[in-house]
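Q: Sequence below, structure please.
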Amino acid sequence: MRPNILFAIADDQSFPHASAYGSKTFLTPAFDNVAARGVLFNNAFVAAPQCSPSRAALLTGRNIWHLEEAGTHSSYFPKKFPVFTDALEKSGYFIGYTGKPWGPGNFEEAGWHRNPVGPAYNTHQVKARPAEGISRNDYASNFSEFLSKRPAGQPFFFWYGGQEPHRGYEAGSGAKSGLTIARSEIPGFLPPADTITSDLLDYALEIGWFDSHLGKMLAMLKERGELDNTIVVVTADNGMAFPYAKANLQESGIHVPLAVCGPGVSGKARRVDDLVSLPDLCPTFLEAAGLPAFVGTTAHSLWPVLKNRKSGHIDPERNYILAGRERHTHARPDNLGYPARAIRTADYLYIVNFFPERWPLGDPPPRNNSTAAASDSKPIAGGYEDIDSSPSKTFLITHRATYPDLFRIAFEKRGSEELYDIRTDPYCLQNLVLTGSTEKIRRELKKELLEKLARQGDPRVTGGGEVFDSYPRFGPMRPFDGFKERGAYNPAFIPKKH
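A: As a prediction, this is how the structure comes out:
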C-alpha cells in the first residue's frame, strides 16, 4: 500500500514556538505527538520569509530565483512549473485541501483551473472561536468530509493550511485564555513590555488553535485505522508576523518548526540537527508515492534522514541551506522589492542585500499619507509596510527613543552584508560585519553563497535580476510615487532583449 500523506502548514509560526522544543508558552500537544512518533527537526528553513513564494517553492522543489513571478509575493504562479500535488493525483492519489493553499496571488490567469494545491474543502465552519481574527473554517470537519469522499482503497494527500497564527489577533485574547509567558521566551529583538507580551500571548493562542485541529485530524485517522499508514508532516510557511521576523531573512523569519512521522520513518522521538529546506518536502512526498523527483530542481528528498535511526547530524551533505526574498508588499516607490539572499550553516547566517540604499521593510510614512491614489489603494498609515500591522509594530515605532537599538534593527536601513553567529546570537542582534572580528568567515560565506547562486542561475547574480521588480502584484497597492498599477507588469524593469 502506498502511504497516505497529511501535510499541516501553519501561517506565520517561527521556531522554536512549539512545546516539543521545550516551550512552556506555545503549547502544541498534537505537534508534540507527531514528534514523539517520529522525527523532530531542529534546523528546518523556508525558501523565503513570505507565504506565497515559500509555498510555491515547497510545491515545486525549486528556490524562489527559479520560479519567475511565483518567486515574489502575490503575483502569478506560472503553469509551466510542475507541482507535487498534480503528480500525486495523476499517479492515483485522492487530493484536497482546507484553509490556505498557495497564495496570495493569481493562478487562474496563469493557466491553472484550480489552486495548485488541489480541490478545496472549505464548507464547514465552527460555531465558536476563542478569539476574533481566528478563521471560522472548521478545518477538522472539512478533513472529515474529504475522507468520506475518498474512494475506497485510494491513498490520499491532504493539505491542512491553517490561517493561524496569521494576523490579525484579538488584543488580549491570549492572556484572557490563561496563557502566560516567561521573560526567557520573549525574543531578544522585542522589548519585554506589557504590549509586546500580550501580543505574543495572542500569537500563542492562535498556534494552539491550529494545533487543536491537527489533533482532531490525527484522532480521526486513528479511529479509521489509517494513522499507521499516514505520513504526517507539520511545519509553517515562514516566521512570526512581528518586527524583525516575517519578511526578513534573519533567523525568526526563515527558521520554522518541522516534525514528521509515519510509515518509513524510523525510530521515535528522534531529534535531527541536519539543515533542511522545505522545498525538500517536494521530492520527499514524490518518493513516498514511488514517483521520481522533478527534473531540474535543487531540492533533495528527506528519506535518507527519515529512514536513519540516528539522532543529531546524520547527512554530512546537509550542512547549509539557501534562502532569499524579493518584493513582499507594495512598500516602496515604483513597487520595488528588497532583494536579498542568505546562506545558513550550523553556526552562521550570512545575508547579502543587493540594494542596501532601500528601506528593508518598506519606506517610512510620507508626510502626506491620508489619501489613496487609486480606488483599490490603501493609505500609507504607519509606513514600513512590509511589517504586518500589530500592537508590537506600533509600540516599537512609538517608543523608538526608549528602544533605539531594537527599532534600528527592525526598521532602519541595513548594510550590503550581514553576518550573525547563531550559536551565541540566535536573535541576530549583532551584525558581525560591523565589528570585523570574523572577516575570514564573512569572505568564505560570501564566496560560497555567490558561487552557489551563480551555479543555480539566480538572475540577481548572473544578470537580469531587475526582472523581479517588473512582476505584477495582485494585492492592494498604496499611494507611493512611481508605478502602482495593480496586476500589471512594470515596463521599466523588464529586461531588454538584445
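Q: drop to CA atoms for contacts and neighbour counts, all remaining ones
A: Will do.
Q: Show me which helix runs longest in the chain.
A: Secondary structure of the chain per DSSP state H: the longest helix is helix 194-223.
Q: Buried residues in that one, which are they?
A: 195-218, 220-221 (16 or more other C-alpha atoms under 10 Å).
Q: so what's residue 126 closest to, chain neighbours aside?
A: Distance criterion C-alpha to C-alpha, 6 or more residues apart in numbering; nearest residue to residue 126, sequence neighbours excluded, is residue 138 at 4.9 Å.
Q: Please enumerate the helices of this protein.
A: For the chain, helices defined by DSSP H occupy the ranges 29-37, 51-60, 84-90, 139-149, 173-176, 194-223, 251-254, 281-288, 303-307, 391-398, 404-411, 439-455, 459-462.
Q: so which of those helices gets nearest residue 116?
A: helix 84-90 (7.3 Å; C-alpha to C-alpha).
Q: Can you name every helix or strand that the closest one contacts?
A: helix 51-60, strand 94-99, helix 281-288 (3 or more C-alpha pairs under 8 Å, 6 or more residues apart in numbering; DSSP states H and E).
Q: Please identify which of the ones you listed is closest to residue 160.
A: strand 94-99 (5.3 Å).
Q: can you give me the angle the closest one makes with helix 139-149?
A: 160 degrees (axes from the mean of the first three to the mean of the last three C-alpha atoms, to 10 degrees).
Q: Now strand 94-99: buried residues?
A: 94-99.
Q: now stretch 182-189
A: Here stretch 182-189 shows 185-186, 189 as buried, counting by 16+ other C-alpha under 10 Å.
Q: picking that back up, looking at the buried residues of strand 94-99, which one is closest to residue 330?
A: Nearest member of these to residue 330, counting by C-alpha to C-alpha, is residue 99, at 24.9 Å.
Q: mind checking how far that closest one is from residue 118?
A: Distance, residue 99 to residue 118, by C-alpha to C-alpha, to the nearest Å: 12 Å.
Q: What of residue 216?
A: 22 Å.
Q: residues contacting residue 215?
A: Shown in contact with residue 215 (C-alpha atoms under 8 Å, 6 or more residues apart in numbering): 29-30.
Q: export the helices of the chain to a markdown table and tack on distance to residue 2?
A: A markdown table is the format used below for the helices of the chain (distance: least, C-alpha to C-alpha, whole Å):
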| stretch | distance to residue 2 |
| --- | --- |
| helix 29-37 | 19 |
| helix 51-60 | 20 |
| helix 84-90 | 11 |
| helix 139-149 | 16 |
| helix 173-176 | 41 |
| helix 194-223 | 16 |
| helix 251-254 | 32 |
| helix 281-288 | 7 |
| helix 303-307 | 15 |
| helix 391-398 | 46 |
| helix 404-411 | 46 |
| helix 439-455 | 36 |
| helix 459-462 | 39 |
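Q: of all the ones you listed, which lies closest to residue 11?
A: helix 51-60 (7.5 Å).
Q: show me what contacts residue 117?
A: Per C-alpha under 8 Å, 6+ apart, neighbours of residue 117: 59, 83, 85-86, 96-97, 101-102, 159.
Q: And this one, please, so the two structures can be compared:
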Amino acid sequence: MILHFYTHNFKICSGYFGLLLLCITAFSSFAQTPQRPNIIFIFSDDHAYQGIGAYGNKIVKTPHIDRIAREGALLTNNLVTNSICGPSRATLLTGKYSHTNGYKRNDNTRFDTNQTLLSETLRKSGYQTAWIGKMHLNSLPAGFDYWKVLPGQGNYYNPDFIGQPNDTTRHTGYVSDLITQFSTEWLAKRDNSKPFFLIVGHKATHREWLPDLQDLGAYDNVNFPLPANFYDDYKGRSAALAQDMTIDKTMRLKQDLKVDLDYEKDGTYNRFNTEQKKIFKAYYDKITKEYTDKKLTGKALIEWKYQRYLRDYFSVANSLDRNIGKLLEYLDQSGLAKNTVVIYASDQGFYLGEHGWFDKRFIYEESLKTPFVIRYPGVIKPGIKVSDLILNIDWAPTVLNIAGAKTPTDMQGKSFLPLLKGTQTAQIPWRKEAYYHYYEFPQPHHVYPHFGLRTSRYKLAYFYGGADSWELFDLQKDPTEVANIYGAKGTEKLTADLKGKLKILMTEYKDEEALKILASAKK
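A: Here you go, the predicted model:
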C-alpha cells in the first residue's frame, strides 16, 4: 500500500513540474529518523530531598517539582560521589569521580575544560547547548553555544551575570526570576533547526537563604517538628563529634538568620534598591525584635534558630519551585513540552536539622542522597519510582543516551535510561554497591575526609586525615544513622565482605589515593 502511494503520487508530481520539489520534500520526511528530544537539566543548590513533597514532605509546598515526578520518574536512591557543590557540577559535566576530573573541593581550583565534557559531546552530535544561572567552577562554560552565568556563588538580589564573551552586567530583580527569564529568552531565540540541551543552574537554596520579597514569612505559621536525631550526641562517631556545622554553634544569628543586620556595611544588602530594602528590612526587623524580646537560652534558643532556619530555607525554596513552574508553563505554551525531557536535581542533599546540622559533606543519608526527577513524554511511564543505586557519574551518560549520542570511554558512569524505561535485564545487572569519596578539610566545617560505600542495606565509611576511624550502619534497623556497629560482635563477616567490595570499587574507579589510605587504615 505504501509503495502504491509513493508511485501514484510521484506520477501526479511528474505531471506538474512546479509541484515536483514539494512532493520530493514531503516524501523524504517519511524516511527521517524520529526527532531527537530536547533536554533541560534544572540544577539547584543544596535542595534537600526530604524537603520536597514528592519525597514525602507533607508540610512544604513544591507543586511543580512534584508535577515532574508525577508525570515521569522519581529516583529514591540517587547518590552523589562527593557531597559538595562545585565537585558535583564537575561530575555532571564529566561523568567522572572527583579524583579523575580533578575537581575535589570548593576552593580556587580551576575546572579543567580540556577534558571530555557532556556539553561538547552533545554539541558535536548536533545539539545546541546553553548554561544559564549558577555554575560555580572557577571557569567559564566550555562546550556551550551560549551562556549567562553567575560569578562564583552569585547574589540573591540584583545579581551580576557573566555573558559572552566575558562581560559582567548587573540585573535588577531576584535571582530565581532572572534565571528563568534568561532561560525562556534563550529558548525563544535559539536555533530551531537543532535539538537543544539547556542547564538551568539555580542559586536557591544556598546559604544565606534570602527569600524573595513575595515569600517573606511564607512559613511563619508553621512549627517544624524536630528530627528524631536533632539532639544527636555523636556517640561512637568521632568525626561527627568533631564537625563544625551545627545549628546550635555554627549557624550565625546575623548573617544566616538576619538578626540585627547592618544594611549599610554588609555588601549583600548594599545592592538592594530602596524599595527592596524597605520591605526586606521591615520583615527582619520584626524577627530581630522577636529574638530580643524572647531572651532565649539553651535548648529554647537552639530550637528557635532551627525554626528560623527552616522558615527562611523553605521560603527560598518557594521561589525555586515557582520558577520551575514558569519554565514548565513556557514549554506547555510553546509546544515544546511534548518533545522535551525535563530533569530536576540538586547538586547534593542537605541537612535540615538531622544530627543537629545544616550543610552537607558527610556520607550520611541526608547529604549523600539528592533529589532527581525526570519527565520524558512517551518514553518514561508517569509516576514510576526507581530504587536502584544511581550515582551522579551516571547523569552525563544517561543524558547522552537520551540524545542518541555515544558515551565517551573515559566517562565512569553508565546510562540508567533502561531502568527508567523498565528494560534493564538480569543479563546486564545494575550496581549493588555505590562508592563515595569526600576531601574538603578543615575549612569550612571541619568534616574529616572520608570514603565509603553504600549498599541497599548497609553503609561502611572510613574517616582519615586525623579521625582515623571506621563506621558501619545497618540502614534497615538504624535509618537515622546514630548507632555505629563497627567492631560489634557478629559483624565480622559483614565487615570483611564490605571492605572487600570497597577495595574492588576503588580499583574499578582507579582511586589510587584511597587505595593507599585503605592499605594503611586502622583495622
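Q: Please work out which of the helices and strands packed on helix 84-90 of the first structure is packed deepest.
A: Of all these, helix 51-60 carries the top mean neighbour count, a mean of 28, counting by mean count of other C-alpha atoms under 10 Å.
Q: Please name every helix or strand in contact with that one.
A: Packed next to helix 51-60 of the first structure, using 3+ C-alpha pairs under 8 Å, 6+ apart, are helix 84-90, helix 281-288.
Q: Which part of the second structure matches it?
A: Aligning helix 51-60 of the first structure against the second structure (TM-score structural alignment) gives residues 85-94.
Q: could I get the buried residues of stretch 182-189 of the first structure as a markdown table with distance to residue 298 of the first structure?
A: Output for those, formatted as a markdown table (distance: C-alpha to C-alpha, whole Å):
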| residue | distance to residue 298 of the first structure |
| --- | --- |
| 185 | 35 |
| 186 | 35 |
| 189 | 33 |
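Q: quick one: contacts of stretch 391-404 of the second structure?
A: 36-39, 78-81, 88, 91-97, 118, 122, 406-407, 411-417, 434.
Q: so that stretch corresponds to what in the first structure?
A: Going by TM-score structural alignment, stretch 391-404 of the second structure sits over residues 277-290 in the first structure.
Q: end to end, how far does that stretch reach?
A: 21 Å.
Q: repeat for stretch 88-99 of the second structure
A: Stretch 88-99 of the second structure: ends 12 Å apart by C-alpha to C-alpha.
Q: just stretch 104-124 of the second structure next, same as before
A: For stretch 104-124 of the second structure, the end-to-end distance is 28 Å (C-alpha to C-alpha).
Q: Next, the buried residues of it.
A: For stretch 104-124 of the second structure, by 16+ other C-alpha under 10 Å, it's 104-106, 111-113, 116-123.
Q: Check stretch 445-462 of the first structure too.
A: So for stretch 445-462 of the first structure, counting by 16+ other C-alpha under 10 Å, buried means 445-446, 449-450, 453, 456, 458-461.
Q: so who does residue 139 of the second structure touch?
A: 110-111, 113.
Q: ugh, wrong one, residue 407 of the second structure
A: If you count contacts by C-alpha under 8 Å, 6+ apart, then residue 407 of the second structure has 397, 400-401 around it.
Q: do residue 244 of the first structure as well
A: Neighbouring residues of residue 244 of the first structure by C-alpha under 8 Å, 6+ apart: 189, 250, 252-253, 409-411.
Q: Just the closest of those residues to residue 148 of the first structure, please.
A: Comparing these against residue 148 of the first structure with C-alpha to C-alpha places residue 253 closest, at 37.3 Å.
Q: ok now do that closest one, which residues does it touch?
A: So residue 253 of the first structure contacts 14, 49, 238-240, 244-247 (C-alpha under 8 Å, 6+ apart).
Q: try 7 Å
A: 14, 49, 238-240, 245-247 (C-alpha atoms under 7 Å, 6 or more residues apart in numbering).
Q: got TSV for the residues you listed, with distance to residue 23 of the first structure too?
A: Shown next, in TSV, are the contacts of residue 253 of the first structure (distance: C-alpha to C-alpha, whole Å):
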residue	distance to residue 23 of the first structure
14	12
49	22
238	19
239	16
240	15
245	18
246	20
247	24
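Q: Tell me which of those persist in the second structure.
A: Contacts conserved in the second structure for these, counting by both residues aligned by TM-score structural alignment, their matches' C-alpha atoms under 7 Å: 49, 238-240, 246-247.
Q: Can you tell me which of those are buried?
A: Buried, going by 16+ other C-alpha under 10 Å: 49, 238-240, 246-247, out of these.
Q: In the second structure, which residues correspond to the longest helix of the first structure?
A: Counting by TM-score structural alignment, helix 194-223 of the first structure falls onto residues 304-333 of the second structure.
Q: Check the mean deviation of the matching stretch from the first structure.
A: Once the two are superposed, stretch 304-333 of the second structure sits an average of 1.2 Å from its aligned residues in the first structure (mean C-alpha distance after the TM-score superposition for the first structure).
Q: That stretch: how far from the chain's middle?
A: Offset of stretch 304-333 of the second structure from its chain centre (C-alpha atoms, centre = their mean, to the nearest Å): 15 Å.
Q: Tell me the residues of the first structure aligned with stretch 10-19 of the second structure.
A: Going by TM-score structural alignment, stretch 10-19 of the second structure sits over no part of the first structure.
Q: That stretch spans what distance, first to last residue?
A: Across stretch 10-19 of the second structure, first to last residue, C-alpha to C-alpha, it's 10 Å.
Q: With stretch 158-176 of the first structure instead?
A: Termini of stretch 158-176 of the first structure sit 33 Å apart (C-alpha to C-alpha).
Q: What is the equivalent residue in the first structure for residue 379 of the second structure?
A: Using TM-score structural alignment, the equivalent of residue 379 of the second structure in the first structure is residue 265.
Q: what's the distance between its match and residue 8 of the first structure?
A: Counting by C-alpha to C-alpha, the gap from residue 265 of the first structure to residue 8 of the first structure is 17 Å.
Q: More neighbours: those two, which one.
A: Counting neighbours by other C-alpha atoms under 10 Å for residue 265 of the first structure and for residue 8 shows that residue 8 has the greater number, 24 against 19.
Q: For residue 163 of the first structure, give me its contacts.
A: Contacts for residue 163 of the first structure (C-alpha under 7 Å, 6+ apart) come out as 10-11, 99-100, 135.
Q: try it again with 10 Å
A: 9-12, 98-101, 133-137, 139, 206-207, 209-210 (C-alpha atoms under 10 Å, 6 or more residues apart in numbering).
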